[in-house]
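In: Build me a model:
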Amino acid sequence: MTEDIEHRLDRVESRFAMHDLVSDYCHGFDKRDWDRFAAIWWPDAVWDIGPPFGTFEGSDGIAHVTKDILWDAWLASSHYTTNLVITFEGKDRATGVCDVDCIGTTSDGQAQTVAASYFDIFERRGGVWKIAHRKVKMYHFNPLSGVTLSPPA
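Out: Sure thing, here's the model as predicted:
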């Protein structure tokens, strides 16, 4: 009985940890908080963003695409993730899929909207959950013609 409760409690705590990783991705990216964003990935993680960006491996690859490409391309962004479904594949490995909507302004001042899904592999190493692999499947990446995004006056 105690083993069953410990197992169930571990699953609950693990789910919360994975939800936090998905949220920290959004907060870290949108608020340009590199430490928060970098903390979600294992050093050997793969971030497969897909077209038009590509696939980036390891801490250096993820830092490069984030700091040198994506943050330069976006003046501002707001990511909203939902519908996270987590499937455990063992005690220290799980997959997740969630949907994301992003709205923002690109460096040329164009308002954009993006809809995608994130397909994650989460791994627990040394008692800590992080993302080992994230595949992005984009459904649309479109300009919002005639729309200017600005803070309230």
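In: rest of the way, CA atoms for contacts and neighbours
Out: Noted.
In: Figure out how far the helix or strand hosting residue 99 is from the centre of its chain.
Out: Element membership of residue 99 [criterion: DSSP states H and E] is strand 93-106. Distance of strand 93-106 from the chain centroid (Cα atoms, centre = their mean, to the nearest Å) equals 6 Å.
In: Show the subsequent helix or strand relative to it.
Out: Heading C-terminal from strand 93-106, the first helix or strand you meet, by DSSP H and E, is strand 111-125.
In: List the buried residues in the very next helix or strand once past that next one.
Out: Once strand 111-125 ends, the next helix or strand along the chain (criterion: DSSP H and E) is strand 128-143. Across strand 128-143, burial judged by 16 or more other Cα atoms under 10 Å covers 129, 130, 131, 132, 133, 134, 135, 136, 137, 138, 143.
In: now the other sequence, so there's something to compare against:
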Amino acid sequence: MSETSWLRPGETSQLDPRTLIERAAVTDVVVAAGLLFDSGEFDTLGTLYTADALFEMRPAPEGFPATVSTREQITDGLARLWQHNRETVGVHSRHATSNLLVTRLGADTAEVYSIFTVTGIYTDGRLGLRRLGNYVDLLHREGTAWRIAHRRLYMQGPPPVWPADGRDTDQPDTDQPGSEQLGPEQPVSEPAQEPVV
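Out: As a prediction, the model looks like this:
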């Protein structure tokens, strides 16, 4: 695994022990992000992101930025969203991350596609489906651990599993409406409606 390579489902040549270990590690990070959000463990959640991580929502809910940058802004924004959901909406969310597919894997870079389903347990006893979508996570290795460097949430149509045009998926789509990147000095705006991550 000296360079990043595109993985193809079913290729047995990609199932050597080292690759299987790395694939398990990167998928654990993707799953842990949802579980830690649900339980409100934001200090631990922050350790799953690189210091300069990007977090995108396509499309962004009204009143919520399309792109948030840095570990601190990501975890701060998610913590405020969690608090809003609990105190204003009266819901405890549960993220189910499924259909994880590692599409790229190299010595220091990995990419994982997945589907997320968010359900809610409301304080009045109701249960409900809150959101369906896709994650595309780009992870970088930091020492012996994998960390999310760029997370994209697709909340409408699913993204292509492999880019048709062959461009580098490490970079955000700056030509997409609302994809302006927030700098470290810019706070995450308060959500005007009920965004669900």
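In: circling back: the strand holding residue 99 of the first structure packs against which elements?
Out: strand 74-90, strand 111-125 (3 or more Cα pairs under 8 Å, 6 or more residues apart in numbering; DSSP states H and E).
In: Which stretch among the ones you listed is buried most, on average?
Out: Across these, averaging neighbours per residue (mean count of other Cα atoms under 10 Å) puts strand 111-125 on top, at a mean of 20.
In: distance between that strand and the chain's centre?
Out: Its chain's C-alpha centre and that of strand 111-125 of the first structure lie 4 Å apart, by Cα atoms, centre = their mean.
In: Outside of that strand itself, list whatever touches it.
Out: Strand 111-125 of the first structure is contacted by residues 18, 92-106, 129-145, 147-149 when judged by Cα atoms under 8 Å, 6 or more residues apart in numbering.
In: tell me, what residue is most central in the first structure?
Out: residue 25 (4.2 Å; Cα atoms, centre = their mean).
In: Could you report the separation of that one from residue 38 of the first structure?
Out: For residue 25 of the first structure, the distance to residue 38 of the first structure (Cα to Cα, to the nearest Å) stands at 9 Å.
In: tell me, the longest helix seen in the second structure lands on which residues of the first structure?
Out: Among all segments of the second structure classified by DSSP state H, the helix with the greatest residue count is helix 17-39. Using TM-score structural alignment, helix 17-39 of the second structure corresponds to residues 9-31 of the first structure.
In: Identify the residues contacting that stretch?
Out: Contact with stretch 9-31 of the first structure is made by 33-37, 40, 76-81, 84, 86, 122, 129-131, as judged by Cα under 8 Å, 6+ apart.
In: Try it again at 6 Å.
Out: For stretch 9-31 of the first structure, the external contacting residues (Cα atoms under 6 Å, 6 or more residues apart in numbering) are 36, 37, 40, 77, 78, 79.
In: buried stuff in that stretch?
Out: Of the residues in stretch 9-31 of the first structure, those buried (16+ other Cα under 10 Å) are 14-15, 17-19, 21-30.
In: hang on, isn't residue 41 of the first structure packed against residue 133?
Out: No: at 8.3 Å, residue 41 of the first structure and residue 133 do not qualify as touching, with contact defined as Cα atoms under 6 Å.
In: immediately after the longest helix of the second structure, which helix or strand?
Out: Next along the chain after helix 17-39 of the second structure, taking DSSP H and E as the criterion, comes helix 42-46.
In: got the angle between the helix or strand just after that following helix and strand 145-154?
Out: Moving toward the C-terminus from helix 42-46 of the second structure, the next helix or strand (DSSP H and E) is strand 49-58. Angle of strand 49-58 of the second structure versus strand 145-154, following axes from the mean of the first three to the mean of the last three Cα atoms, to 10 degrees, is 10 degrees.
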